[in-house]
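*Asks:* Return atomic coordinates for the entry below.
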Amino acid sequence: MIKRLLVVFAVLAATISFSIPVSADGATSQTQNFHGTFPPMQVTPLCGGAAPGGTVYATGNAVFHITVNAAGDTWITQTQEAWFTLVPDTGTVTYTGHFAIWFGVSLNRNNSVLHDVFNIHATGSDGSTISLNIVDHLSMSASGQINMFMACR
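*Replies:* This is a model prediction of the structure:
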């Protein structure tokens, strides 16, 4: 699910970044708010199978913000929270709960940083629980050095 979200946000960020002219005077910002039901999303198992894959149905809120300055430096953030139901691909346990996601990107001519935090709390129809905190980071320096980590607990 995280990889899918990262790809979606990266494509959205690139689309918005390149749609704002670099020659624009000063910084240009855009903010988009979403409220209500999100489209169903197919997810893969998380954290080594601690959360099963399946289809997520969610209702919540999201805010997406982007700022691009005259030099083309770009800052992007997205925050989302939702109540959800996860119907697993296999098994009979359905999970209901809440998730919160924060995602941020900083890009300039020399460096780029991408990081996010994802928290999930859910209860299964059998009484089992899922509680996960996922943090990941990816950065690339001007020399091309890539640093990346992911923590899942």
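*Asks:* When you work out contacts or count neighbours from here on, use the C-alpha atoms and nothing else.
*Replies:* OK.
*Asks:* Burial check on Pro88, number of neighbours?
*Replies:* The local packing of Pro88 (other CA atoms under 10 Å) involves 20 other residues.
*Asks:* now Phe18
*Replies:* Phe18 has 11 nearby residues by other CA under 10 Å.
*Asks:* In this protein, what residue spans correspond to helices?
*Replies:* 2-19 (DSSP state H).
*Asks:* Second input sequence below; structure requested for side-by-side comparison:
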Amino acid sequence: MLRRLLLTVGLLIAGLLFTGAPAFGAPPVTETTTQKNLVETFVDVVPTCEEGGPPYTITTTSNLIEHSTIFPDGREHDTFTQTGTFVAVPLEDPSLPSYTGKFTVWGGFNANGATVNGTFTFNLRGTGSDGSTISAHQVDHFNARPDGTVNEFFHCH
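*Replies:* Reported below is the predicted structural model:
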């Protein structure tokens, strides 16, 4: 889940850095997209602050809202929130616990033609079939400058 989000963020940054600015004088263009009861199934590790882990088949059911505003001078602001439930079943080792729980992902991105920055958060709480619990809170922030340098801050607990 986190890897797909990071890929999406990277593609968004590339698109913002390499697209031209809209015509001056036009009003900002805003777009909002809402999806309810979105079901996605994929194979990944159960998100924790430790890297790696055994593969799980993860199914999420969530609501997603995305909003973007593009200004005539090329500035752009994008944000999204996705929240829902998940079921994670071990793919290869049936002796491992399955997990159920809730998650929320939020992201906000800004571009002004010279710099791009963004922040996203990921929160997860779950309970295993063996009574164990998992939780993760991740924050990632980046700032891409015109000279190509990128500063990034990542925290997980």
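*Asks:* distance of Leu91 of the second structure from Thr57 of the second structure?
*Replies:* According to CA to CA, to the nearest Å, Leu91 of the second structure and Thr57 of the second structure sit 6 Å apart.
*Asks:* just checking, what residue in the second structure corresponds to Val117 of the first structure?
*Replies:* Using TM-score structural alignment as the criterion, the counterpart of Val117 of the first structure in the second structure is Thr121.
*Asks:* distance of the closest residue to that match other than its chain neighbours from Ser98 of the second structure?
*Replies:* Spatial nearest neighbour of Thr121 of the second structure, excluding adjacent residues (CA to CA, 6 or more residues apart in numbering): Val139 at 4.5 Å. Distance, Val139 of the second structure to Ser98 of the second structure, by CA to CA: 25 Å.
*Asks:* neighbour-wise, which of the two wins?
*Replies:* Counting neighbours by other CA under 10 Å for Val139 of the second structure and for Ser98 shows that Ser98 has the greater number, 22 against 17.
*Asks:* Find the nearest non-adjacent residue to the more buried one, please.
*Replies:* Nearest non-adjacent residue to Ser98 of the second structure, counting by CA to CA, 6+ apart: Val89, 4.6 Å away.
*Asks:* Same check on His137 of the first structure?
*Replies:* His115 (4.3 Å).
*Asks:* I figured the one you found was touching Asp136, is that so?
*Replies:* Yes - using CA atoms under 8 Å, His115 of the first structure is in contact with Asp136, at 5.6 Å.
*Asks:* For those two, indicate the residue with more neighbours.
*Replies:* Under the criterion of other CA under 10 Å, the comparison of His115 of the first structure against Asp136 puts His115 first, with 19 against 16.
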